[in-house]
Every structure is written in C-alpha cells, then in structure tokens.
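>>> Below: sequence and its predicted model.
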Amino acid sequence: MAEPLALILALILLALGVLKWRTGFMAQRPADYSGTVPAADIRQHLSGPLHCEGVIYGPTGRVTSRFTAQMEGRWNGNRGTLDEHFHYAGGNRQDRQWRLTLGNDGTIRAEADDLIGTGTGQQEGASVHLRYRIRLPEHAGGWALDVTDWMYVMENGTIINRSQFRKFGIKVAELVATMRQAGA
C-alpha cells in the first residue's frame, strides 16, 4: 500500500512542478506583449554605443558574478552586429559578437561564435525573446546550456534583460541586466 501512495505523491509533485513551469518565466510568449509600448525595434534599441550592468545568480539563487559591459550595435538594413566587451567583478574579461538578422515579421535569427547552432527569437510589443544554446568559456565551466532571453524596453529606452540558463531542463543560472544608450 505504501508504493501506490508514493507513486501518487510523486505524480502530484511532478504535476506541481510542470504547472509551475507552465506559469512562470518559461511560459511567456511574444504574443503576451503584443501592443505594449514602446515597441521594441532591435535596430533602434541595440544600436550605437550601449552600457550594460548586471548580475548572474547561481543555482541556489545567490549572486555568483557581477559585470559591466560596453557594447556597440551596428545595422545595415535588417542585418546587424552587436559587439560586447564584458568586465567581470573577479577580473575576467570576455569579448563577444552577435550577428543578428531581423525578419520583416519581427523574427530574429542570432549567431555568435560561442553558440551551438543558430538562435531564434521574436520582437513583439515592448519585448524581445531569444532562445539559443551556448557553450560557456572554460573559466566558467565550458558547459553547453540552453538559454532563454527576455528583454523588455522601458519608456526611457532602457532595456531590462532577464535570461535563464538550463542544463537538462534544470535552471542552473539566471542573469538580470540593464542596457541603455551610453551617456544616457
């Protein structure tokens, strides 16, 4: 009799976990932000010199890293690059470049040297959503992680970026950052 009870309890806990997943961060869809303003346009909001500050939370929810970054976005029509120069509180530095293509329907195709394959996304209303698989640098473990990015454009043009990093579907890190035009 203890086995069926344990099975029922396990199914309830699994169902609660799935329900939480379907109602949380991962359940958002670009259409949820349709009509919100100001409308995100990565050609405008990720253009020119940008300043970024952020924190990375580890699996326990504690801050494991803090960083600032100088970025520069350049666009030629619907194709652009975003150069990123990160400075971490521990002294590490990292340079990255995104290669972005914006479709006429708001779809986004994203490439970078540390991505495994191509990232995809959508801008809708005041939001930008990206999903991709990234390989972390060796000093950060070298893991391949699934990433979900949500960026929200604020009234003053500042972007709030929230990203979750998952391994085998389990959240192992979260990033929260702001991005704004340099000098703003």
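Structure's in. What do you need? Numbers count the residues shown, from 1 in each chain.

>>> Going by C-alpha atoms from here, please, whenever you check contacts or count neighbours.
Will do.

>>> I'd guessed residue 34 sits against residue 125; true?
Yes. Counting by Cα atoms under 8 Å, residue 34 does reach residue 125; the two are 4.6 Å apart.

>>> which helices and strands sit right next to the longest helix seen in the chain?
The longest helix of the chain (DSSP state H) is helix 2-23. Where contact means 3 or more Cα pairs under 8 Å, 6 or more residues apart in numbering; DSSP states H and E, helix 2-23 is not packed against any helix or strand.

>>> Take this one as well and set it beside the first:
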Amino acid sequence: MRLVLAGLLAGMAVLAGCTGKPALTDAAMTERDFALERFFDGRLVARGQFQDVFGTVRRSFTVQIAGDWDGERLRLVEDFVYEDGSTEQRVWTLRKVGPVTADQAWEGTAPGVIGVAKGQEKGDRFNWRYTIDLPVPSAGGETGVTRVGFDDWMWLQDERHLFNRAYMKRWGVDVGDVSISFEKR
C-alpha cells in the first residue's frame, strides 16, 4: 500500500511540474510596452485568490497599493485584507538595474523576501522571481511562516489594468498559484 501511495504522490508531483508556464520568449499579446514605474506610480486596487495545485481556492484578498516613483526607486506599499478579515502589509523597494532599455531589468527587496527579487520587462509583460517567508494562518487560528518561491507574471492589458499570475513552489514542488487583477485609480 505504501508503495502505491508513494507512486501516486510521485506521479502527481511530476504532473504538477509539467504544467505550461509563460516565458519571456513568448510572442507579445499587444504592441504596448510595460513600464513598471509608470503603471505602479499612484494608487491601485487589486483583487486576487490563491488556488492549490488541485484548483481549490484556499484564500482570496483585496490589496490597496500606494506606489511612488521618484525617478530612481519605486516604492510600493501593499495593504492586504483577506476574506477572513486578517490583514498584512508588504512594502517593496524596487530599482532599475543595468542600462535603461525596452527590456528593463529590476531588483527589489521587501521584509520577508530572502535575498533580492529579480525582474525583467519585455514588451507588454513583466516577470518577477523571488523567495519569501509568507505568514500563513493555521486551522487553530495561529499564524505560521512558510517559505515559498514565486514566479510572478504580469501582463499590461491597458493603461489602467494589469493581470498577474504567480506560480508558487515549496521545496521545488508546485503548491499552487495566485491570480490577481490590478486597476489604477
């Protein structure tokens, strides 16, 4: 029985790892150029949800975002409110790295982020990768911390709308994804 269960779990892990994911080499969906500092400068609201690898929605949230681009750094103050009423704030500091080009590279930090987050703009999209210690509520009402890796993809839909899908891994295995819709105010 253990052998069958181990085989089933191994098969599920392989299938979860085979899911298609975006790439910067994918064809652009539009002629728009994503300028991260332009889109996130000002006030935004976002709504999203986390789904596990089986497709079950585990958590939904709303985020109020205040962005400030000063010409050198982009500061994002994200205030999360979850469906259970709990709240969380994350403050990002991002900077352009390397020469200014259409395919701009970025780096960023935030409390809980392990090391430096790295991102790349290309055409109408932005890819952001980082590892973070996320606060996660338990069934007993206490909050623990789980370390996960994010492979975050954003697509500029128009001047006021952005769609985001973030793929999450823990110990190198897919654990779910987050879908978020952003709107500039």
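Cool, the structure landed. This structure is a prediction, so every number in the text was calculated from the model and none was measured.

>>> Kindly list the longest strand within structure 2.
If you go by DSSP state E, structure 2 has its longest strand at strand 143-158.

>>> Which residue of residue 34 and residue 125 of structure 1 possesses the greater neighbour count?
residue 125 (21 against 14; other Cα atoms under 10 Å).

>>> What sits closest to residue 74 of structure 2 if chain neighbours are left out?
residue 94 (5.0 Å; Cα to Cα, 6 or more residues apart in numbering).

>>> check contacts around the one you found.
Contact analysis of residue 94 of structure 2 by Cα atoms under 8 Å, 6 or more residues apart in numbering lists 73-75, 106-109.

>>> so the very next helix or strand once past the longest strand of structure 2 corresponds to what in structure 1?
Remark: after strand 143-158 of structure 2, the chain's next helix or strand is strand 161-170, criterion DSSP states H and E. With TM-score structural alignment applied, strand 161-170 of structure 2 matches the range 158-167 in structure 1.

>>> so where does the residue mapped onto residue 128 of structure 2 from structure 1 fall, helix or strand?
When structure 1 is aligned by TM-score structural alignment, residue 128 of structure 2 is paired with residue 130. Element membership for residue 130 of structure 1, per DSSP H and E: strand 127-135.

>>> Quick check: the residue most central in space within structure 1 vs residue 162 of structure 1, distance?
Most central in structure 1 under Cα atoms, centre = their mean is residue 149, positioned 2.1 Å from the mean C-alpha point. Distance of residue 149 of structure 1 to residue 162 of structure 1, computed by Cα to Cα, to the nearest Å: 6 Å.

>>> thinking again about what came up before, run through who's touching the strand holding residue 130 of structure 1.
Here strand 127-135 of structure 1 has contacts from 30, 33, 39-40, 108, 114-123, 142-153, using Cα under 8 Å, 6+ apart.

>>> hang on, the earlier thing: now the match of residue 128 of structure 2: closest residue in space that isn't a chain neighbour?
Residue 130 of structure 1's closest residue in space is residue 121 (Cα to Cα, 6+ apart), at 4.1 Å.

>>> likewise residue 155 of structure 1?
Nearest to residue 155 of structure 1 is residue 38, by Cα to Cα, 6+ apart, at 6.1 Å.
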